[in-house]
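Novice: No sequence on hand, only this structure:
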């Protein structure tokens, strides 16, 4: 937002110099990025009066001029402009003056044998818009003062202004208007704002069904018998200071009021609107409709475009840009002036779909105060009557319920003191200071037991929504530097809690085992129970993931396709579901695909397939190192992974007490073929919270040193026949307990079924290692082995296989 200092002074009397004003605005949150001086390029250019103009003695197209610039003697200047003549006032750049517009420093020169002591300038050479066919005749310009030889030209052309380039944040739409900036300056320096006023026009109501929900308020003012022409100099200058170009009187008035009040407007040629006022309505575009915009584009409208339409179709892209067929021209005699409040989301969507952005859309996207819309329309109508000679005929208004309601927010004294702390002198901010700051913003205050009930002014209704917003305003206006800077006295030391430490240890031990940590997006194509995104960027990532293993399989597939061999990886992440009691869970997933690294020196470069028990045992050892003891059970149909896993090589992992922790298994060959993966692919997916709960509850014995035994060990192989439903883990646990104190270790060798064995039975083979404090005899070993076999027979009806 470019702020003209002369315009600002008309709205509020500010005693500060420019530099201090820019500093205070920046500290308050409206950062001044640059200070522009439009008249600076004209430094040194003065008014000159041409006393005489004669033909050059040695050139047909040059003139020899004697120019009075207020010095003791007139200057002799050679000029080649065809319109130079005697007894007119012109801008003169004397010797030593620099003209940045043409990158030229004036020097004393000799042209065709005649000395020239300066340069008579055109508007283009001064960096201004205008006729470039000759020099600038000041009598032909709209000037702000008398013509005196030697006086500076910049003030006469209205270029003695200073412009502040203010960066307005998205939460301060009031900063996109001169009145809004004036209110901020008045609050900072304790002055009063004097905004321009206009008489209120009577209005009649329009039917609300003519206006979509994207239009909160719509007014249409009719001004007849207008005469459209160029705008006066003061109006053109104000638009130029703001970075806008002058179009014609009517369009310039709408732009001026937009800059002044922040309310965008649009003027239609009433004679080109099909059906007149009664046909104007706001709706969303229909497929196949087009709009020829003011910038010359032909837009193909989509259903997301919010448009203003008449009886024939769209005439404007609502809040963004008008249409060329109904634009104001020099032949316009009847104006329909639109002043509306469109929904910020609808305008943003329309601008994005159309690829257009305008001064109007930037204001609607931030939010426009509906309480000030009709006052802005009154101001525009008054200017149209003044500058175009028109007559206001009627106004029609449609407003949805609740749009004009005031906003109120409570401000508690205790919360304000807690957030701001004491002032630099140690005292809390006083109530009178708080009330003064809020009243300076235009807030209404009603005292309550805990503080105040604040009525927010309409100009700030977009950003003053909560109690903390009001506290921020008090801090801004008082000055952040006036509050104490003491640090909090009690700072809690940082660090991980026990659960975070356990998760960190789990990650470290998985990495130490040889797995890499993977991280995938939480979005995928979706499936049963998946939560869909309202507005996905791409179809392949349109739902929140419900499982981790799809991302792990995709990583393994990518690794294999790139010839990188096997992939051992794990991921800790969240999954989401629309069914079940837990809609969001954190899980641990792992994939073991192929051999992690080929052992060229011993395997001859050939990849050895990964065994199911070896893979599962590795995962169990990692979890056991954290005190998590898992039991294996047959996979239940309720786990929902039957088509994914091999039916004979998958197990459910259970915690003590029958708590389901997850599952592990080999991927079904049919699935590996569809993914173009090797057959030896294993997956783990476990619920992380039950695992960490079990790790937290585990209280292992204190570590103690035990010397290595010097006695030899005795080994025995034991094969037992049991029912197929009995797992090897339960047998090994029973063997460990029954073999104490001589049993040192038990190793699982194999599982066998079929052959001459009875149906529903299988054989499990174990190797038992015995060691004592002295060398064991065969009798001692056989006695311990018999004890183990007796326990297995009693608990599992096992019999020793011959």
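Specialist: Perfect, I can see it now. On a predicted model such as this, the values are computed, not experimentally measured, just so you know.

Novice: From here on, just use CA atoms for contacts and neighbour counts.
Specialist: Will do.

Novice: got the contact list for the residue nearest the centre of the chain?
Specialist: Closest to where the C-alpha atoms of the chain average out (CA atoms, centre = their mean) is residue 170, at 11.2 Å. Counting by CA atoms under 8 Å, 6 or more residues apart in numbering, residue 170 touches residue 366.

Novice: cool, residue 750 as well?
Specialist: 764-766.

Novice: neighbour-wise, which of those residues leads?
Specialist: residue 764 (22 neighbours; other CA atoms under 10 Å).

Novice: need the contact list for it.
Specialist: 719-722, 728, 748-752.

Novice: which residues sit against stretch 215-223?
Specialist: 277, 282, 334-343, 370, 374, 377, 381, 384-385, 390-400, 403.

Novice: I misspoke; the intended subject was stretch 480-494.
Specialist: Outside stretch 480-494, the residues that reach it (CA under 8 Å, 6+ apart) are 420-426.

Novice: For PyMOL, write the selection for the buried entries among those.
Specialist: To isolate the buried ones among the contacts of stretch 480-494 in PyMOL, judged by 16 or more other CA atoms under 10 Å, type:
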select buried, resi 420+421+422+423
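
Novice: Comparison target below:
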């Protein structure tokens, strides 16, 4: 919402600087995103009079001008404009002036042998118009009201500031200049000066009008007023044009500008239909009862003011005349019935629609307008007839019109609704007020409470418990409960003026074991060269299994994701295209599934591509991608801080991973995820550009196992003080057996003396056959109390060999 300070000054007394007011508005809840000084582009530009114009001898297009700017000495200025002539008043940029619009600083300079001491400007060079055919010649009557040398900002009415305010959804009153003025009045405790309304028009209740019950609810209103005697050719006066253009709306003509002016001033959108065009469209004289509000139909379309044709459907609410669509309700009007230079009579529409229907319409057609943005936040229907009255009052100042009738769908009750406000509740929630630096405290007085609420337009009735408070219509959407009023009191007095209310005693917070474990996981990945990424939870619909959201902003974000690996593959592909030789990423996020019930699951996902080395000299400049076991080792290193065992179980059931190079990850006997190489078909289909390894681990399984007492709390073990004995054993196994199965069997048989088992060597040979392989294991024995002898382990070692031979149908190799 952009608003001019000069406009605000007509409505409220402003006693602070623009910078101070910006800070107060921001603290009060209306953040000032930017403060624009309108005069910055014309600083150094003054009023001048051209005394004489001589042809430049060195150029056919240049002239030498003598210009009076009120100083004792006239300026000599070289000018190339075609419309330069003597005895005209112009804008002169003096030496040192910076013209931001054309990025030019004015200096004394010699142009073809003649000195020039300034520049005579066009409005384009001053940044006030997009184009100009020559210098700007000031109207003589206007110029004579000022002395020569008067700053150009005074003549152009640019001594103004524009506040660009961020209006939150809970403060729709901030979408009007009157609402901002009331807020300033409350913050500065200054007086208001709102325009008076002349309520001289008859109100007629429309009984036969058809209204869509979803769009026009019981607290909504639809008004339509016929106004004859207007003229579409009439342009807006400078004051009106200045105000709406500084608010970001382009001036068109007086009729259209007035509707936009009311939208900005009152926060109530209005729309003007050309009466004659409506009559030509439906083939008869239009009456107020011919208007209606309904849902659009699938076979309908409407050309709108932006020159585009929109296909209608039942998500779009339309205004119709004799059932023919003439506008998209609350969003944009139709081109065929719009106001033009030939307009002599209008139908002025003012309405309040259900915000939900406006949001649906705006989304369905893909546009958002000044009107729709206000309707979406919520407008009070109690202000609608007042806003229409204000518009007709202004029309009467510029046109000879008969007092029109305001036709309305219903009469909104102006009866006040009171909110119970308890004195003790205020004191309990806000606490004592600090009154000086000595930390003296006291509760808010009744007068302070009443004064602050009165400043925002509330009416209060004294009660034994406190007050009954009636709220003005433009605050009726956000001040509906007692706590809302208490918040307003605190906001206007200043949150920083209240004493702290901290719990006593204050209990220090701490991270849970799960939170600490999650931090360990993240740090482990980062320390091992991974980058943490964050991908969107919303994805386009490409699978019926995906969960659709009911109100998507875009088709591309219409469903909840059921996996993260696809996005990670895209990230790796982007890195490959950018010339990166490696990409290690991980993410902890949620995936969503809809089986028998809605399931949200937190997972650790990631991707590994390439070999992270500082140089290629080791491999003679060639890429050396990680193999399966190296990539799996990277994941193991990253999770090593958790002190848990993760077993691998080969699988070929995951369709996007390579059969034979994929394993299910098992934690405490439960499937907890997967690790594997991307399927070759994805590389052929260009969905993956290179060989990539993907992993996925269920976070609840990971944290549950790592935070168990025997894993989480370190147990002291004495460092061994006696040596160990190592023995190697070698067998030829069937490839169907897993290393983990073999080592587990060895540990079970070895019992207490067997300290550790490690795979030492893997050997394949054709004499073993295609389905057999040789494994060599190193067994470490140790007794904590004494040094072992060969005789101490002979029996255990023999049992291990026998058990392996029996369990895996193999023989010890010589």
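Specialist: Structure's in. What do you need? None of the values given here were measured: they were computed from a predicted structure.

Novice: Overlay them and tell me the TM-score.
Specialist: The TM-score (TM-score structural alignment, normalised by the length of structure 1) is 0.67; 728 aligned residues with a CA RMSD of 6.5 Å.

Novice: sorry, back to before: for residue 2 of structure 1, see how far away the residue nearest to the centre of structure 1 is.
Specialist: 16 Å (CA to CA, to the nearest Å).

Novice: go on, residue 316 of structure 1?
Specialist: Taken as CA to CA, the span from residue 316 of structure 1 to residue 2 of structure 1 is 27 Å.

Novice: For those two, indicate the residue with more neighbours.
Specialist: More crowded of residue 316 of structure 1 and residue 2, by other CA under 10 Å: residue 316, with 26 against 23.

Novice: Was I right to think that one contacts residue 305?
Specialist: No: at 10.3 Å, residue 316 of structure 1 does not count as touching residue 305 under the criterion of CA atoms under 8 Å.

Novice: Burial check on the spatially closest residue to residue 432 of structure 2 that is not a sequence neighbour, number of neighbours?
Specialist: Nearest in space to residue 432 of structure 2, with sequence neighbours left out and distances taken as CA to CA, 6 or more residues apart in numbering, is residue 443 at 4.7 Å. Residues lying near residue 443 of structure 2 (other CA under 10 Å) number 16.

Novice: how about the helix ranked longest in structure 1: buried residues?
Specialist: Of all the elements of type helix in structure 1, the one with the most residues (DSSP state H) is helix 778-796. Within helix 778-796 of structure 1, the residues that qualify as buried are 781, 784-785, 787-793, counting by 16+ other CA under 10 Å.

Novice: Also stretch 294-310 of structure 1?
Specialist: For stretch 294-310 of structure 1, by 16+ other CA under 10 Å, it's 301-302, 304-310.

Novice: Please identify which helix or strand holds residue 764 of structure 1.
Specialist: strand 761-770 (DSSP states H and E).

Novice: How about residue 351 of structure 2?
Specialist: Per DSSP H and E: residue 351 of structure 2 is located in strand 345-352.

Novice: aligned partner of residue 292 of structure 2 in structure 1?
Specialist: Counting by TM-score structural alignment, residue 292 of structure 2 corresponds to residue 281 in structure 1.

Novice: quick one: the residue lying closest to that match once chain neighbours are set aside from residue 221 of structure 1, how far?
Specialist: Excluding its sequence neighbours, the residue lying closest to residue 281 of structure 1 (CA to CA, 6+ apart) is residue 210, at 5.0 Å. Remark: distance between residue 210 of structure 1 and residue 221 of structure 1 (CA to CA) = 17 Å.

Novice: got it, and residue 599 of structure 1?
Specialist: Following CA to CA, the distance that separates residue 599 of structure 1 from residue 221 of structure 1 is 86 Å.

Novice: Which of those two has more residues huddled nearby?
Specialist: When residue 599 of structure 1 and residue 221 are compared for neighbours, residue 221 comes out ahead with 25 against 13, by other CA under 10 Å.

Novice: Just give me the match in structure 2 for the more buried one.
Specialist: In structure 2, residue 221 of structure 1 lands on residue 225 (TM-score structural alignment).

Novice: if we can go back for a sec, just checking, next helix/strand downstream of the longest helix of structure 1?
Specialist: Per DSSP H and E, the helix or strand that comes after helix 778-796 of structure 1 is strand 799-800.

Novice: What count of nearby residues applies to the spatially closest residue to residue 231 of structure 2 that is not a sequence neighbour?
Specialist: Nearest non-adjacent residue to residue 231 of structure 2, counting by CA to CA, 6+ apart: residue 344, 5.0 Å away. Residues near residue 344 of structure 2, counting by other CA under 10 Å, number 17.
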